[in-house]
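Chemist: output the structure for:
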Amino acid sequence: MPRVVVFDETGGPEVLRVVEEPVVEPATGEVRVRIEAFAVNPLDQMVRAGQSPRPVRLPNARLGVEGTGVIDALGSGVTGLAVGDPVILAALPEFATKGAYAEYITVSASQVVPRPAGLDVTDAAAFWVTYFTAYGALVERAGMRPGDQVLITAASGGVGRAAIQIANQIGAVPIAVTRHTAKVRSLLDAGAAAVIATDREDVAESTRRHTAGAGADIILDAVLGPGLAELSLAARLGGTLAVVGWLDPRPASFPANPSLTIHRYMAFADMTDPQTVSRVAAFLSAGVRTGALRPRVDRVFGLDDIVEAHRYLEKGTPEGKIVVTV
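Modeler: Now for the predicted structure:
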């Protein structure tokens, strides 16, 4: 029988286990996807550890909000898709009961999008959530335009690197923020116009230096925490702050720049809107086709090594996405 990753209690990576479960036949309007690879995300770690923003039903809970594979079976009434089509999972709101950490998954046909030509399986597994989040926050919410100075925190992560590429694709100016001087070269190579390493520089002061004293037009923040007040001072008056994550679980400080327009962006809400999904998919596919967008995969694990994959995520050092092949 097909294998799936489950957990019966919250805790460390060791609570994850691989079990066998019967394959599910697709109902009307559904497709079954044979998963080829999936990504391991910080949200997965939070859910597994019992820090989920919403309750998780135990036992036999699942994980996984993104993955890629091939359509294996069609339910009645499905049009525009065929068995054998390579797809990306576009929305998994029920990931705690029907997550991508599995060999097969059955979902609504509206929850898959065609896999862009030019992406191999590993890259495709690392693509959708990070690039959707970066595009949605920067373009759909913050209204990023050519010439905008964009400050990107946690820039070494998946969303950060996606934001750098998307800013460059549009003609904005990405300024990356990292905690470690050792990552400066890598981020410059990834397309950042400048890099601020907070182990040696002040964010607000350095941002003003890189923006001729004006400050950033947009800040894309994946950290939150008590440093938010200081970070807000890096924005220009009337600038925009788009928050996409909470890597620092401590209470966030109130922004010290009262003129900011603040967006708390949750990509999973937009992923259930067909028009937004179609718009984002078109933009991302064009970026892949031209070579402007290419995910960075830090490390690849096998399904039997899922515990080690989560241990690696908890180290907090990945430069790019962690992918598990099935």
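
Chemist: contacts and neighbour counts: CA atoms only from here.
Modeler: OK.

Chemist: longest helix anywhere in this protein?
Modeler: In the chain, taking DSSP state H as the definition, the longest helix is helix 274-290.

Chemist: quick one: name whatever helix or strand follows that helix.
Modeler: strand 297-302 (DSSP states H and E).

Chemist: which parts of that next one are buried?
Modeler: Buried residues in strand 297-302, counted by 16 or more other CA atoms under 10 Å: 297, 300-301.

Chemist: same deal with stretch 245-261?
Modeler: For stretch 245-261, by 16+ other CA under 10 Å, it's 245-246, 255, 257, 260.

Chemist: ok, and the closest non-adjacent residue to residue 251?
Modeler: residue 225 (5.3 Å; CA to CA, 6 or more residues apart in numbering).

Chemist: for residue 316, see how far away the nearest residue to residue 153 once chain neighbours are set aside is.
Modeler: The shortest distance from residue 153 to any non-neighbouring residue, by CA to CA, 6+ apart, is to residue 177 (4.7 Å). Distance of residue 177 to residue 316, given as CA to CA, to the nearest Å: 16 Å.

Chemist: please give the structure of this sequence too, so both can be compared:
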Amino acid sequence: MRAVVYTEPGPSSVLRVVDRPIPEPGPGEVRVRLRRAGVNPTDWKARGGSTYGAMPYPEVTPGQDGAGDVDALGPGVSGLRVGDAVWLLLAQHGRAYGTAAEYVVLPAARAVPLPGRSGTADYDLGACLGVPAVTAHRALTSGDGGDRLGPGAMAGQTVLVAGGAGAVGNAAIQLARWSGATVITTVSGAAKAALATAAGAHHVVNYRSGDVAAEIGALAPAGVDLVVEVAPAPNNDLDRAVLRDFGTVAIYANNGGDELTLPVRATFAKNLRYQFVILYGLTPALLRAAADDIGAALADGALRVGEDAGLPLHRYPLAETAAAHDAVQAGTVGKVLLEV
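Modeler: Down below sits the predicted model:
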């Protein structure tokens, strides 16, 4: 099979396309013939050395996300069959080989049925889930997995999604709206406002013009219940100003700065809660809850991708994985996919 590998951390030029034997699944594992692979910022950060420092394995194939068909089952696997269409999550977490390859072997729990597959468009959708949709799910929920999404689950709540034109922001908008919330999002300009509106945001605010806190306050006079935050350092004063008492800030990235400073008295005066989100520490129960809710949203047609859903797709052949990594690192708006 063809696979993209690197044997030392560094720029995208360390990536090579090689031939490797098709791997065999072990107990509790499945093998998936990949059709699409998603590229996320975590991929280039790990490759560049900022995640692990030293190489965690002698050879690494990047890629946490993807979609394809179950090709083989290891001993003890139930609930999946050969030929099932699946989307993948955390395919490379704790393993050397991820989704930038023609085949991948991974624990069966990380291969989730892709309902209603009717062509390559659905492989595109499946490869856009994983990191963005599971991150968005966790940002919108809390607790040990008992807090779930679904129609009516967030009825009466107002959610502010910072950076609604990004992949996580797009998924958060769609999942929150599916769950019944009113969704406000902030963006940096007209083009991104159009994308956030296409994703389903009820209200879009340009954070580069006007009094943003006043605009959000007019839209949510009682205060926002939850902020899905991509840039906590520059946005903390705004978040505190627009949140209701007992509101929550769910932080999943460090855009705009690595240090977050907040005024203690003004923050605890509102009984605010801060939730930090990273997928790699989530328990199996939390991952299963996310996969189940995302599957239900897919079945309802509530998760979409493409320009008309606010998430433009940028496709690269497997041989151009380096260029795909560079595109994500450069901040390409939309979702970068590998055609496997």
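
Chemist: overlay them and tell me the TM-score.
Modeler: Aligned and superposed, the two chains score 0.89 in TM-score terms (TM-score structural alignment, normalised by the length of the first structure); 321 aligned residues with a CA RMSD of 2.4 Å.

Chemist: check contacts around the residue nearest to residue 251 of the first structure.
Modeler: 246-253 (CA atoms under 8 Å, 6 or more residues apart in numbering).

Chemist: redo that, cut-off 10 Å
Modeler: Residues near residue 225 of the first structure by CA atoms under 10 Å, 6 or more residues apart in numbering: 246-254.

Chemist: with residue 81 of the second structure instead?
Modeler: Here residue 81 of the second structure is in contact with 30, 69-73, 113 (CA under 10 Å, 6+ apart).

Chemist: still on that earlier bit, among the buried residues of strand 297-302 of the first structure, which one lies nearest to residue 102 of the first structure?
Modeler: Ranked by distance to residue 102 of the first structure (CA to CA), the buried residues of strand 297-302 of the first structure are led by residue 301 at 13.7 Å.

Chemist: that closest one against residue 322, yeah?
Modeler: Yes - look at residue 301 of the first structure against residue 322 with CA atoms under 10 Å: they come within range, at 7.8 Å.

Chemist: so what's in contact with the two at the same time?
Modeler: 39-40, 309.

Chemist: among those residues, which ones are buried?
Modeler: 39-40, 309.

Chemist: helix, strand, or coil at residue 133 of the second structure?
Modeler: Under the three-state scheme (DSSP: H, G, I helix; E, B strand; the rest coil), residue 133 of the second structure adopts helix.

Chemist: could you find the closest non-adjacent residue to it?
Modeler: residue 171 is the one closest to residue 133 of the second structure (CA to CA, 6+ apart), at 5.3 Å.

Chemist: mind checking what the one you found lines up with in the first structure?
Modeler: In the first structure, the residue matched to residue 171 of the second structure (TM-score structural alignment) is residue 162.

Chemist: quick one: the one helix or strand that match maps to to helix 274-290, angle?
Modeler: Assessed by DSSP H and E, residue 162 of the first structure sits inside helix 158-170. Orientation of helix 158-170 of the first structure against helix 274-290 (axes from the mean of the first three to the mean of the last three CA atoms, to 10 degrees) gives an angle of 70 degrees.

Chemist: okay, the helix or strand just after helix 158-170 of the first structure sits on what stretch of the second structure?
Modeler: Proceeding N to C from helix 158-170 of the first structure, the next assigned helix or strand is strand 173-178, under DSSP H and E. Under TM-score structural alignment, strand 173-178 of the first structure corresponds to residues 182-187 of the second structure.

Chemist: give me the mean distance between that stretch and the first structure.
Modeler: Its match in the first structure and stretch 182-187 of the second structure itself, once the structures are fitted together, sit a mean 0.9 Å apart by mean CA distance after the TM-score superposition for the first structure.

Chemist: residue 113 of the first structure belongs to a helix, doesn't it?
Modeler: No - using three-state DSSP, the secondary structure at residue 113 of the first structure is strand, not a helix.

Chemist: and the furthest pair within the contacts of residue 225 of the first structure?
Modeler: Longest span within the contacts of residue 225 of the first structure, CA to CA: 247 and 254, 16.6 Å.

Chemist: what does residue 138 of the first structure align to in the second structure?
Modeler: Residue 138 of the first structure maps onto residue 140 in the second structure, by TM-score structural alignment.

Chemist: buried stuff in the helix holding residue 162 of the first structure?
Modeler: 158-169.
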